[in-house]
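> next comes the sequence, and after it the predicted model I'd like to discuss.
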Amino acid sequence: MKHIYAFEETSEYDKFQTIIQDFTKKLQNYEQFLEDKYELIEKPKGIVWTSFDEATTIFSDLPIPAFTNKDTIYITPDLNAWRNMFLEQLDGKSLPSIQAFYEHLSEKHLLTILGHELTHHSDLFLDEFEDAREDNTWFEEGMCEYLPRKFFLTDSEFEEIAVIETELVNSFTSEYGSRSLSAFGSNSYQARLSSIMFDYWRSFLAVKYLVEERFNHNIQAVFEKYHEWDTEGRKRTLLEHFELDHVFS
């Protein structure tokens, strides 16, 4: 993959050069992991490293500064910008422990976001990432959260983010809980940040539940069940196929 730097000032690149170089090296290990175990065959052509503002106003109008556009990943390495964004998603709710977590968000968590974008390129996912997908978006997004977190985080760090996002789901269920997980993204990216992120939190927790509770930590078995849904003709929603419709609605 090529690495492209899109900053208005060279001083911005200088500011983030160390973290970019560190992430580039660490991502190579995760890339190999995906190649070996999760059919990463056709890799993205490049990663565009840019600022928060350029990621969300020039390269995209999405409010989240990490995304994949065709065969290119765009992301900001600005950790402070990510911290502020994650604090914004709280919508002013009084959640002191969660606020403290995001105020001190580590670089490792930012690295998992980069890993998330790379994971989308796995050929184990049934549909092309940018195609209109029905019913199964939650699975791909949840797995793209789960795999890099398991790879880059320690067990305690992984469980900590799971607890954080469980509490976030509980805190926002009254606002967004009536929406089925099968309708991931149906609220559109013009919605409040908390509404957008609610789908990601639940998708991660749904995949975590499948892997760790239903399939005894056998990720490959989860993928086999996912592909079974496709070979059987997608006769029901993927949520129903996994018998999660009564757990995550």
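Received it, and whenever you're ready, just let me know what you need. Numbers count the residues shown, from 1 in each chain.
> contacts and neighbour counts: CA atoms only from here.
Noted.
> pull out the buried residues from stretch 180-190.
Residues 181, 182, 184, 185 are the ones in stretch 180-190 that count as buried (16 or more other C-alpha atoms under 10 Å).
> please enumerate the helices of this structure.
Assigned by DSSP state H, the chain shows helices spanning 10-37, 52-57, 79-88, 96-103, 107-119, 137-152, 155-176, 193-209, 219-231, 238-241.
> mind giving me the packing neighbours of the fifth one?
Based on contacts counted as 3 or more C-alpha pairs under 8 Å, 6 or more residues apart in numbering; DSSP states H and E, the elements that helix 107-119 packs against are helix 10-37, strand 66-69, strand 72-75, helix 79-88, helix 137-152.
> please redo it, this time with the cut-off set to 6 Å
helix 137-152 (3 or more C-alpha pairs under 6 Å, 6 or more residues apart in numbering; DSSP states H and E).
> give the buried residues for the helix it packs on.
Buried-residue list, helix 137-152, by 16+ other C-alpha under 10 Å: 137-149, 152.
> what angle do that helix and helix 219-231 make?
When axes from the mean of the first three to the mean of the last three C-alpha atoms, to 10 degrees is applied, the directions of helix 137-152 and helix 219-231 differ by 160 degrees.
> residues in contact with helix 137-152?
112, 115, 116, 119, 184, 203, 204, 207 (C-alpha atoms under 6 Å, 6 or more residues apart in numbering).
> dump these to JSON lines, plus distance to residue 241.
Output for the contacts of helix 137-152, formatted as JSON lines (distance: C-alpha to C-alpha, whole Å):
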{"residue": "112", "distance to residue 241": "28"}
{"residue": "115", "distance to residue 241": "27"}
{"residue": "116", "distance to residue 241": "24"}
{"residue": "119", "distance to residue 241": "23"}
{"residue": "184", "distance to residue 241": "16"}
{"residue": "203", "distance to residue 241": "15"}
{"residue": "204", "distance to residue 241": "17"}
{"residue": "207", "distance to residue 241": "13"}
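> the structure to be compared is supplied as follows:
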Amino acid sequence: MKPIYTFEIADDLNKYHADITYFHTQIKDFQKYLEDYFQLKDIPNGVFWTSRFVMEEVLEKPVPAFTRDEAIYMCAVQDYWAQYFIALLPESLKDKYTSYYSEHTKDEMLAILGHELAHHIDLFLAEFDEEHPTCEDMWFEEGMATYLPRKFFFDDELFNDIYHLEKSLYEYYLNEFGDLPLEHFTYDIYSHSKEYIMFHYWMSFIKVTQFVSHVDGDVSRLFKLYHDWDTEGRKISLSHYFETHI
């Protein structure tokens, strides 16, 4: 994938070039991993690296990264990412977790670039160009696309740190948003607050991590069950299918 620079201020190219080069160097190994084990065939043509202004005001996206069929779009500004993450922390968790984002924003950005790339593997059932995509398995795709790069790039300690951090956030916001089912993760969430949006991502990552642990870390087995659920006609929810077949 080629880096493509889309900044409204010319000097920003020099400001972020070293970090962008680092991300592209690191993502190559993950790309190979997805090609070898998860049927990554249609690789995006490039990554559009841009600013907060372009992401929010021009592209009008509520999150600082997303993917389309042809390319990935990422905000290149580490300070903005750190602010975005820290702003999600309620006061009761700020003292405990602010330091994580201060120290590991770059790690999280790399994992999120991997997340966007993981969306392109052929093992997921949804297609980018579907006019009216079903959302029954959206939680699984988003959760797995979060799990795979974190498991690949992070050591066990860092992976456990982010798991427990996001589990704490999920449990905190349960009081505000309620105990929603995984299948509540649909495209409708993006019209809500960023806390509500991220609540669904945290929930999906936590549940996927737990399901993977139930199959002794064998992600391929979980994908097989996922496809069995589809082949058998999706008679029950995917989450219930996992619970009854693992």
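Alright, I've got the coordinates. All figures in this text were calculated on a predicted structure; none of them were measured in a lab.
> still on that earlier bit, so which of the helices of the first structure comes closest to residue 69 of the first structure?
Of all the helices of the first structure, helix 107-119 sits nearest to residue 69 of the first structure, with 10.0 Å by C-alpha to C-alpha.
> angle of the closest one against helix 155-176?
Using the same axes, to 10 degrees: helix 107-119 of the first structure against helix 155-176 is 70 degrees.
> related to what we said a few turns ago, could I get the helices of the first structure as JSON lines with distance to residue 2 of the first structure?
Below are these laid out as JSON lines (distance: least, C-alpha to C-alpha, whole Å):
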{"stretch": "helix 10-37", "distance to residue 2 of the first structure": "10"}
{"stretch": "helix 52-57", "distance to residue 2 of the first structure": "18"}
{"stretch": "helix 79-88", "distance to residue 2 of the first structure": "22"}
{"stretch": "helix 96-103", "distance to residue 2 of the first structure": "30"}
{"stretch": "helix 107-119", "distance to residue 2 of the first structure": "13"}
{"stretch": "helix 137-152", "distance to residue 2 of the first structure": "21"}
{"stretch": "helix 155-176", "distance to residue 2 of the first structure": "30"}
{"stretch": "helix 193-209", "distance to residue 2 of the first structure": "28"}
{"stretch": "helix 219-231", "distance to residue 2 of the first structure": "30"}
{"stretch": "helix 238-241", "distance to residue 2 of the first structure": "35"}
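> hang on, the earlier thing: from the buried residues of stretch 180-190 of the first structure, pick the one nearest residue 50 of the first structure.
Taking those together and measuring to residue 50 of the first structure by C-alpha to C-alpha, the closest member is residue 185, at 24.7 Å.
> excluding residues flanking it in the chain, which one is nearest residue 177 of the second structure?
residue 196 (7.4 Å; C-alpha to C-alpha, 6 or more residues apart in numbering).
> before we move on, the earlier item: wait, which of the helices of the first structure is closest to residue 64 of the first structure?
Closest approach to residue 64 of the first structure among those (C-alpha to C-alpha): helix 52-57, 6.7 Å.
> buried stuff in the closest one?
Neighbour-count burial for helix 52-57 of the first structure [16+ other C-alpha under 10 Å]: 52, 54, 55, 56.
> same question for stretch 190-199 of the second structure.
Buried residues in stretch 190-199 of the second structure (16+ other C-alpha under 10 Å): 195, 196, 197, 198, 199.
> do the same with stretch 238-245 of the first structure
Neighbour-count burial for stretch 238-245 of the first structure [16+ other C-alpha under 10 Å]: 238, 239, 244.
> the first one and residue 55 of the first structure: what is the separation?
Applying C-alpha to C-alpha, to the nearest Å, one obtains 32 Å for the distance of residue 238 of the first structure from residue 55 of the first structure.
> repeat that for the second one.
From residue 239 of the first structure across to residue 55 of the first structure, the span is 32 Å (C-alpha to C-alpha).
> I'd like to know how far the most centrally placed residue in the first structure sits from residue 217 of the first structure.
Note on the first structure: the residue nearest the mean C-alpha position is residue 145, at 4.2 Å, using C-alpha atoms, centre = their mean. In this view, residue 145 of the first structure and residue 217 of the first structure are 15 Å apart by C-alpha to C-alpha.
> kindly report the same for residue 67 of the first structure.
Relative to residue 217 of the first structure, and taking C-alpha to C-alpha, residue 67 of the first structure is found at 28 Å.
> same deal with residue 120 of the first structure?
21 Å.
> who has more neighbours, those two?
With neighbours defined as other C-alpha atoms under 10 Å, residue 120 of the first structure and residue 217 compare such that residue 120 has more, 22 against 14.
> the first structure: which residue goes with residue 206 of the second structure?
By TM-score structural alignment, residue 206 of the second structure lines up with residue 205 in the first structure.
> again with residue 157 of the second structure
Residue 157 of the second structure maps onto residue 156 in the first structure, by TM-score structural alignment.
> for the aligned residue in the second structure for residue 24 of the first structure, grab the count of nearby residues.
Aligned by TM-score structural alignment, residue 24 of the first structure pairs with residue 24 of the second structure. If you count neighbours by other C-alpha under 10 Å, residue 24 of the second structure ends up with 16.
> how near is residue 24 of the second structure to residue 68 of the second structure?
Residue 24 of the second structure is 18 Å from residue 68 of the second structure, by C-alpha to C-alpha.
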